[in-house]
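Q: Need coordinates for the below:
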Amino acid sequence: MVAGEYLSFTKAAKDLHVTQSAVSRQVQALEDQLGFPLFERFTRRLELTPQGRILLSHWRTAFLEIEKGVREASSFAEHPIMTVAMPPTFSVRWGTTCIIEFQRLHPSTEIRLRVDSDGVALDGGQVDVAIEFTYSKRRRRGARLLFAERLMPICSPAYAAEIADGGPEQMLRSATLLHVQQWADRYGDWKNWLAAAGYPGVPFERGLVFETADLVLNAAKQGAGIGIGDHAYIREDLLAGLLISPFPITVSYDRGYFIKARDDEQGSEVRSAFVDFMIRKTAQFNEG
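A: Here you go, the predicted model:
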């Protein structure tokens, strides 16, 4: 199954911590047992045969069902397991600390953190609680708001002094802009902020692009340029003087962080407790 996912014996071997030849032998043995090939082997690549594609689809479903069954069974155990998924920056800035605190309040529960920015299948049993960053109109049915996104430009004090010559628009034109690759739009935050702040003519398709908002904030603290930061993630750095907002204009959108737990009964008590705990912890971000 792993070789089918990667379409590479080498990558599958690395994931499974075995040798490439061991994976190749196991696949060959399975093909001999089945009586038909699973892969078409080319010089530098693999492709699944029609039979291989069919089996991979069924294996995925089977493994998800097994994972779901294990999770349901564990909810009756003395030490239940709760898997929580959340976006990367949320986990770095807030999520990990919250999970540690919650686990101290519920020491009999084993909590597993899964960093996921692309959404997860609650109904498929992959996770027990999902925290997702999305538009309000796209949130899961029954999902509860943790906090709405509010954005403003941020940079280091030294960088602000470096570009301080001239007025605000000249500062924006001369600055290196820091972007986060978000969905299919890497420039959206800056485009929308510039328009809302009254600087629609400032070019924004330039600068540095990072995979996560946390990387943008770290780059800003190191003086790499001006980024766009969410109020929930920058307030401590602002208070500590590590970051400043050279243009204290905040822009809000109809999107934010939402939390939703699985709906089935097994283990629902601890899941509900975690959801309520997270809502209390993030209530400060909805003030003002």
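
Q: Please make it C-alpha for all contacts and neighbour counts, starting now.
A: OK.

Q: mind checking how far the residue nearest to V275 when sequence neighbours are not counted is from M171?
A: Counting by C-alpha to C-alpha, 6 or more residues apart in numbering, V275 lies nearest to I259, which is 6.8 Å off, once chain neighbours are set aside. Taking C-alpha to C-alpha, to the nearest Å as the measure, I259 falls 38 Å from M171.

Q: Would you map the helices across the protein?
A: 2-6, 9-16, 20-34, 50-74, 88-90, 96-105, 157-162, 168-174, 188-197, 213-221, 231-240, 268-282 (DSSP state H).

Q: Pick out whichever of I259 and M171 has more residues nearby.
A: I259 (24 against 16; other C-alpha atoms under 10 Å).

Q: Return the residues in contact with that one.
A: 129-132, 143-146, 275 (C-alpha atoms under 8 Å, 6 or more residues apart in numbering).

Q: I have a second one here; can you model it like the first so I can compare?
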Amino acid sequence: MPNLPPLTPLASFLAAARHGSFTRAAQELHVTHGAVSRAVRQVEEFFGFELFERRNRGIFLTDRGRTFAARVETLFAGLERACEELKAEPSSQRLSVSCEPTLAMRWLMPRLDDFHRAAPGAEVLLSTAGGPIDLSEQGVDLAIRRSDFAWPGRYHSQSLGREPVGPVCSPAYWAAHEHTSKQLLHTRTRPTAWTDWKGLSGQNPNADAEQFFDHFYFSLQAATAGFGLAIGPLPMVRDALAQNLLVAPYGFTTTPIDYVVITRRPPKPDSPAQAFITWLTQTLDLPRS
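A: Down below sits the predicted model:
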């Protein structure tokens, strides 16, 4: 392709154009300042004119450099989308799933065999993480998240239903503290959980002590062990309630937060991803938005 400049140096040119600095471009690409400078010079030599003005120890795009950088940016973005779409094409019945850690441990993992019976041949590769995710970078087909952050607009999302929450504790703890002051169990991963529930439910348990845990999972384990009252999302405590390991003396209040499935694009109707999403929606059985 004789009309194209050397393609590898274009990445260095684009990074330098974006940052207005060879040094910051080198940091982004994990190469040396000299490597970026030489790559840009290769592109300029192909055209026979400079794309940057070099003055006062800084670099500045020329008019032609600015026009070329904008077009290269568009082409690279299109290439990235094409790669994402190719990665998204199902090559088998294998499905890579990222799920909120506590939801995965307390609800999803105990039920995966049910999904495998409902969709014979499908294989779920489960990883745990919460919050923002780059599906392509992490090699994930779909992510199960709470809708408490903004994900890229290019992704497809589907609600699984609203999250009901309520205080939970062991039966023995409630028997001992129903008419006395209680200890509230907090988690640093959801620091406003109690405040949010009180505002939504209009209830305010009499409490004279608090205890903090680093993760939501630990606060629920502490409630099961009789330490006090913890805020429990219904899916994460449903099994413990059924086994009488926990009670929910104040009931559950539906929050404005949804559980969502995030994918690169809408799953095909006959795909393993769509079968999994349908099963999730039916099995979670949450209030709809």
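
Q: Got a TM-score for the two of them?
A: The TM-score (TM-score structural alignment, normalised by the length of structure 1) is 0.61; 218 aligned residues with a C-alpha RMSD of 3.9 Å.

Q: The residue nearest to V275 of structure 1 -> structure 2?
A: With TM-score structural alignment defining the correspondence, I259 of structure 1 maps onto V261 in structure 2.

Q: From Q158 of structure 2, how far off is that match?
A: Computed as C-alpha to C-alpha, the V261 of structure 2 to Q158 of structure 2 distance reads 5 Å.

Q: for G131 of structure 2, same thing?
A: With C-alpha to C-alpha as the criterion, G131 of structure 2 and Q158 of structure 2 are 16 Å apart.

Q: Next: Q183 of structure 2.
A: Separation of Q183 of structure 2 from Q158 of structure 2 (C-alpha to C-alpha) stands at 37 Å.

Q: what does L185 of structure 2 give?
A: Taking C-alpha to C-alpha, one finds L185 of structure 2 at 32 Å from Q158 of structure 2.

Q: which of those two has more neighbours?
A: L185 (25 against 15).

Q: any idea what that one aligns with in structure 1?
A: With TM-score structural alignment as the criterion, L185 of structure 2 pairs with L178.

Q: so its match touches E205, yeah?
A: No - using C-alpha atoms under 8 Å as the test, L178 of structure 1 is too far from E205 to be in contact (10.1 Å).

Q: In structure 2, what sits opposite N286 of structure 1 in the alignment?
A: In structure 2, N286 of structure 1 lands on P287 (TM-score structural alignment).

Q: neighbours of its match, just the number please.
A: For P287 of structure 2, the neighbour count with other C-alpha under 10 Å is 13.

Q: List the residues that contact it.
A: 161-164, 254.

Q: Of those, which is the nearest to G199 of structure 2?
A: T254 (11.7 Å; C-alpha to C-alpha).

Q: What is the neighbour count of E40 of structure 1?
A: E40 of structure 1: 12 neighbours (other C-alpha under 10 Å).

Q: Contacts only, for it.
A: Counted by C-alpha under 8 Å, 6+ apart, E40 of structure 1 has contacts 46-49.

Q: Who wins on neighbours among these?
A: Going by other C-alpha under 10 Å, L48 tops those with 19 neighbours.

Q: Not counting residues beside it along the chain, what's closest to that residue?
A: Per C-alpha to C-alpha, 6+ apart, closest to L48 of structure 1 is F39, 4.5 Å.

Q: gap between that neighbour and A29 of structure 1?
A: 13 Å.

Q: Tell me which of the two has more neighbours.
A: Under the neighbour definition other C-alpha under 10 Å, F39 of structure 1 and A29 were set side by side, and F39 has more, 21 against 12.

Q: Assess the claim that the more buried one and R53 are in contact.
A: No - contact status for F39 of structure 1 versus R53: not in contact, 9.1 Å apart, counting by C-alpha under 8 Å.

Q: contact partners of stretch 213-221 of structure 2?
A: Counting by C-alpha under 8 Å, 6+ apart, 102, 185-190, 212, 230-232 sit against stretch 213-221 of structure 2.

Q: Return the closest of those residues with respect to R66 of structure 2.
A: Closest to R66 of structure 2, out of all of these and judged by C-alpha to C-alpha, is T189, at 43.9 Å.

Q: how much space is there between P256 of structure 2 and T8 of structure 2?
A: P256 of structure 2 is 47 Å from T8 of structure 2, by C-alpha to C-alpha.

Q: More neighbours: which of these two?
A: Neighbour totals were compared for P256 of structure 2 and T8, and P256 leads with 13 against 10 (other C-alpha under 10 Å).

Q: and the residue nearest to the more buried one when sequence neighbours are not counted, how many neighbours does it have?
A: Nearest residue to P256 of structure 2, sequence neighbours excluded (C-alpha to C-alpha, 6+ apart): R162, at 6.5 Å. Residues lying near R162 of structure 2 (other C-alpha under 10 Å) number 20.

Q: Name all residues that make contact with R162 of structure 2.
A: So R162 of structure 2 contacts 254-259, 286-289 (C-alpha under 8 Å, 6+ apart).
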